[in-house]
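Asker: sharing a sequence plus its predicted fold:
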Amino acid sequence: MRLKNKIQLYTSLSLFLMVLLFHTAIYFIFSFTLTQKDMSRLSEVAENIAIALKKSEEEGLPSSELLRAYLPQNGMIRVVTEKGQSKLTITKELTFSSLPFTYESGQTAEIKEYRKHMIAFAAIPVIWTNGEIVSLQVYEKIENTEENLALLKMILIAAGILFIVLSYFAGHILTKQIVRPISKMINTMKASMREKAFKRIELTGDSKDELYQMGQTFNEMSEILEKHYEKEQQFLHDASHELKTPITVIMSYSNLLKRWGQTRPEVIEESSQAIHDEAKKMKRLTDQLLTLAKNDQPPYLEMKQVDIADICKQVSHTLEVATNRTIRLHVQTKQPIFAEGDKEKIKQLLTILIDNAVKYSAEPVDVTCGLAGDTPFISVCDKGIGMREEDLPKIFDRFFRVDEARNRETGGTGLGLSIAKQIAEEHGAELKVDSRIGEGTNVTILFRK
């Protein structure tokens, strides 16, 4: 069943049940009120007759004539003995004579149904003229109450039907309003799949209700997906471009080996060296691509309090030996500097930053570790070529290179800073970059305590 039909059905059923319960309650409350009034009035008549009978006995008036004087219109008065026999019956309604009766020992009042008519009944015990205790019973057709209740029933039924019909059409309009943005979203999704594009829903009005927010969220999601798709396509393009160059070089030198390798030893040496160098580049590139792929997955980090000053000492010493370059370490305090993080991941992040500084600077590299207020930080500073200000927002993008010629010289792939950025984000850390052309670059990691 479609959502539109479900909403219509459930709304109509709910309203029908509510109207039914409400109107039923009104009918029974009104019926109870009217019948209570009739029974009270008839009980009062019975009490008045009992009082009058007592006086008539003292004055010696005939009881039958007195009872006729109190006979209700469309009613009957009956005197019933303790043996359940009718001692006296006075009525103008012949149909009342066949009414079943019993002796009532106490005062009572109720509503009875006889031949599909409502009859008010009241009984009170009295002492008859011969000293016998009898039940004085008064009956009356309550035609006004019946008519009023019948009229009320018709009004409630008609009002209920009218309300349900109107609510059906109102529900139909409301359902269309609810389903319209959902239908738009479905059609937009189908169009996106059909046309291989990321389409948006056109939002109108400024109601800011849940349906509007749903459409807004869908548009935001489409925008995010589109950006991810564009990044993925750019990544595939850049990765294929980066791999194409070393593969072309390897193919060229392998063809050269096939053609001249057996007769010219210098070709073997040159080709072997070129193939080896390009293979190393490919390995480094594929390793970094694998690292990025792993970083795109939900990270598993062994988070704990680590001494970042100790990490700086280890990484600086290792890279100083490996690169044969001077790396100067400055620790602002003799006390341990703790930050929350994964020790190995922080080492990898720091290695990338120092490695970049070594590649693009002939001067010694300065690594500073300390506290900025309460925030632990590590700063890597070089006096190298620097970067333009307009390039700084892009340096963490995959395969971005400030200068292609310089990257060919240093063997960079343009993936290191992208990996560094992901590691920092996993730790909730912030990377700040300050760079000027010809003056050098300073990259600062601000950790979470």
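Answerer: Structure received. Residues are numbered from 1 along each chain as shown.

Asker: all contacts plus neighbour counts: C-alpha atoms, from now on.
Answerer: OK.

Asker: and the helices in the stretch 51-200 of the chain?
Answerer: 63-69, 143-195 (DSSP state H, counting those that start in this stretch).

Asker: including mean neighbour count, could the ones you listed go into TSV?
Answerer: TSV is the format used below for these (neighbours: other CA atoms under 10 Å):
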stretch	mean neighbour count
helix 63-69	14
helix 143-195	15
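
Asker: distance to Gln262 added to those helices, as JSON lines?
Answerer: Below are the helices of the stretch 51-200 of the chain laid out as JSON lines (distance: least, CA to CA, whole Å):
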{"stretch": "helix 63-69", "distance to Gln262": "147"}
{"stretch": "helix 143-195", "distance to Gln262": "56"}
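
Asker: those: which one's closest to Met18?
Answerer: For the helices of the stretch 51-200 of the chain, proximity to Met18 was assessed by CA to CA; helix 143-195 is nearest, at 10.0 Å.

Asker: give the other helices and strands that the closest one contacts.
Answerer: In terms of contacts (3 or more CA pairs under 8 Å, 6 or more residues apart in numbering; DSSP states H and E), helix 143-195 is packed against helix 3-59, strand 117-127, helix 210-260.

Asker: give the buried residues for stretch 87-95.
Answerer: By 16 or more other CA atoms under 10 Å, the buried positions in stretch 87-95 come out as Thr89, Ile90, Thr91.

Asker: how far does it sit from the chain's center?
Answerer: Averaging C-alpha positions (CA atoms, centre = their mean, to the nearest Å) puts stretch 87-95 74 Å from its chain's average.

Asker: the structure to be compared is supplied as follows:
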Amino acid sequence: MNTNKSLRSQWLKLSILIITITYLLFSSLLIYATSVYLKDQEYRSVSRALDDVSTLYANQAFNTITERDIYSSLIDNQQMALYTLSGEEVYRWPARSELYFELDFQQSDNPLINEKSIEGDDYLVASQMIQSDFWHGYVAVIHPLNEYNTIIRMMLFIATIIGFLSITFTSVISYFFSIQMVKPIGRFTNQLKKIENQGFAERLELKTNIVETDYMIESFNNMMDALEESYNQQKQFVEDASHELRTPLQIIQGHLQLINRWGRNNPEVLDESLGISIDELKRINRLVEELLLLTKNEGSEYVQPDLVNINDEIESRLSSLRKVHPDYMFTTDFTKANLMYPINNYHFEQMLIIFLDNAIKFDKENKHITVSTEVDNKGDVLIEISDSGIGIPKDEIDQVFNRFYRVDKSRSRQQGGNGLGLSIAKKVAELYRGQVWISSVEGQSTTVHIKFPKVQK
């Protein structure tokens, strides 16, 4: 069973519900306040009439009071009756009235007013005891509530009609408004289906002039850009990794087949094939290790840093390289400031080795490597590693940190490496809030710039 509901129907139901509840509350409060006010006026009217009639009989002899006097004291179709102290009715006005009602005679100086339903109609019955020289007994005034009830019923009828019209009008307006409101979302959904069928290349070309939906469209396009870039990088990564693994595996397979055919009985072929196969296995192992390291550095795992002396650590690495590469000249230009930075010692050493090894690989003629350090006016630590090698074409500088990327593919493969070193070194620097970039003049030199932010004390 499909329980999905459209935004239009949801909006329509919600708007009708809100206007209905609001109108019911408003009309109920209005009718209630009006009824209270009108009821108070009815009480005031019967109280005033009772007071006038009581005054009339308390101050005049019974036989001197005319119907005109009584008529002047009563209003709004009111009636009156005169009783003895024993409750016997003595007089009623108008005399032709056949309305029958009972009184609760109580000896009280204060008037009593009660609501009664007599013969299906509502009345206010007010009574008061009179003790004077002219009359001893009770006087009662009967006040009909027909006009009050008529007004309340009329208000209920009008409120119902207005409520029905208001809800109908609101429903129609909400319906057309909901159509306009969901129209951009419908267009948005249609384009999403199109993108779903055609892939990452499509983008939402839509302008709704509504802040929320325009922001949603912009965010979606940005997300699609990020997804496409991530997808392409992942695809390129898989292709490059497959290519890097395919070559050594083919070499190993070829030499194993060579051994299987005639290398078993030929020591020279056997030694050569085994040596080459072992070298290629080492190459595969190094590639896997670098991939794992690169993946680890991309994570958010926090590594406990050491407080490393930048100049001393660089000098230590250069001393080791001078022994391994005695034909290279390594010069330094260190700042006199004591450069201490919180970074894992192994990571810093790994980063230096990658950049220095890369400089050595691509400076086979001049063989001159320079390392300098300084502190800028913001307190940031700057490290520069420069070589005098073949340089990097200007249009390829931004790509050298991509995985498996090689400026000169043929020469890079001859010199070894998997094209992951610079990516690993950059990730290591970024792990400690550092920045890495390269400047180069093709055919002359290449400089790697490393910046670490000022340590907050």
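Answerer: Arrived safely, thanks for sending. Keep in mind the model is a prediction, meaning the values are calculated, not measured.

Asker: TM-score of the superposed pair?
Answerer: The TM-score (TM-score structural alignment, normalised by the length of structure 1) is 0.85; 445 aligned residues with a CA RMSD of 3.3 Å.

Asker: quick revisit: out of the helices and strands packed on helix 143-195 of structure 1, deepest packed?
Answerer: Ranked by mean neighbour count under mean count of other CA atoms under 10 Å, those are led by strand 117-127, which reaches a mean of 21.

Asker: how far apart are that one and its match in structure 2?
Answerer: Per the superposition on structure 2, strand 117-127 of structure 1 and its aligned residues are separated by 4.2 Å on average (mean CA distance after the TM-score superposition for structure 1).

Asker: now do that strand against helix 143-195, angle only.
Answerer: Taking axes from the mean of the first three to the mean of the last three CA atoms, to 10 degrees, one finds strand 117-127 of structure 1 and helix 143-195 inclined to each other by 140 degrees.

Asker: how about Pro342 of structure 2, secondary structure?
Answerer: Per DSSP: H, G, I helix; E, B strand; the rest coil, the secondary structure class of Pro342 of structure 2 is strand.

Asker: wait, doesn't it sit right on Ile310?
Answerer: No: in this structure, Pro342 of structure 2 is not within contact of Ile310 by CA atoms under 8 Å, at 9.9 Å.

Asker: what about the two, which has more around it?
Answerer: Legend: neighbour count by other CA atoms under 10 Å for Pro342 of structure 2 and Ile310, higher for Ile310 (20 against 15).

Asker: residues contacting the alignment partner in structure 1 of Phe220 of structure 2?
Answerer: Using TM-score structural alignment, the equivalent of Phe220 of structure 2 in structure 1 is Phe218. Listed by CA atoms under 8 Å, 6 or more residues apart in numbering, the contact set of Phe218 of structure 1 reads Met185, Arg200, Ile201.

Asker: which one of the residues you listed is nearest Thr351 of structure 1?
Answerer: The closest of those to Thr351 of structure 1 turns out to be Arg200 (CA to CA; 43.0 Å).

Asker: need the counterpart of that closest one in structure 2.
Answerer: With TM-score structural alignment defining the correspondence, Arg200 of structure 1 maps onto Arg203 in structure 2.

Asker: distance of its match from Leu156 of structure 2?
Answerer: 57 Å (CA to CA, to the nearest Å).

Asker: do Asn260 of structure 2 as well
Answerer: 104 Å.

Asker: pull the number of nearby residues for Ile142 of structure 1.
Answerer: Using other CA under 10 Å, Ile142 of structure 1 has 20 neighbouring residues.

Asker: so it sits right up against Met39, yeah?
Answerer: No: with contact defined as CA under 8 Å, Ile142 of structure 1 does not count as touching Met39 (9.8 Å).

Asker: need the overlap of contacts for those two.
Answerer: Residues touching both Ile142 of structure 1 and Met39 (CA under 8 Å, 6+ apart): Ala120.

Asker: not counting its neighbours along the chain, what's nearest Ile310 of structure 2?
Answerer: Distances taken as CA to CA, 6 or more residues apart in numbering place Leu339 nearest to Ile310 of structure 2, at 5.5 Å, with adjacent residues excluded.

Asker: which residue of structure 2 lies farthest from its centroid?
Answerer: Centroid-distance maximum for structure 2: Asn63 at 88.2 Å, with CA atoms, centre = their mean.

Asker: look up how far His136 of structure 2 lies from that one.
Answerer: 14 Å.

Asker: what does Ile161 of structure 2 align to in structure 1?
Answerer: Using TM-score structural alignment, Ile161 of structure 2 lines up with Ala158 in structure 1.

Asker: now the strands for the stretch 251-400 of structure 1?
Answerer: For the stretch 251-400 of structure 1, the strands defined by DSSP state E, counting those that start in this stretch cover 304-307, 327-331, 338-341, 365-372, 375-382.

Asker: any chance you could list what contacts the last one?
Answerer: For strand 375-382 of structure 1, contacts defined as CA under 8 Å, 6+ apart pick out 308, 337-339, 353-354, 357-358, 361, 363-371, 440-449.

Asker: in ChimeraX, how would I select the buried members of these?
Answerer: To isolate the buried subset of the contacts of strand 375-382 of structure 1 in ChimeraX, counting by 16+ other CA under 10 Å, use the following:
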select :308,337,338,339,353,354,357,358,361,364,365,366,367,368,369,370,371,440,441,442,443,444,445,446,447,448
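
Asker: mind listing what the closest residue to Ile217 of structure 2 other than its chain neighbours touches?
Answerer: Nearest residue to Ile217 of structure 2, sequence neighbours excluded (CA to CA, 6+ apart): Leu204, at 6.6 Å. By CA under 8 Å, 6+ apart, the contact list for Leu204 of structure 2 reads Phe188, Gln191, Leu192, Ile217, Phe220, Asn221.
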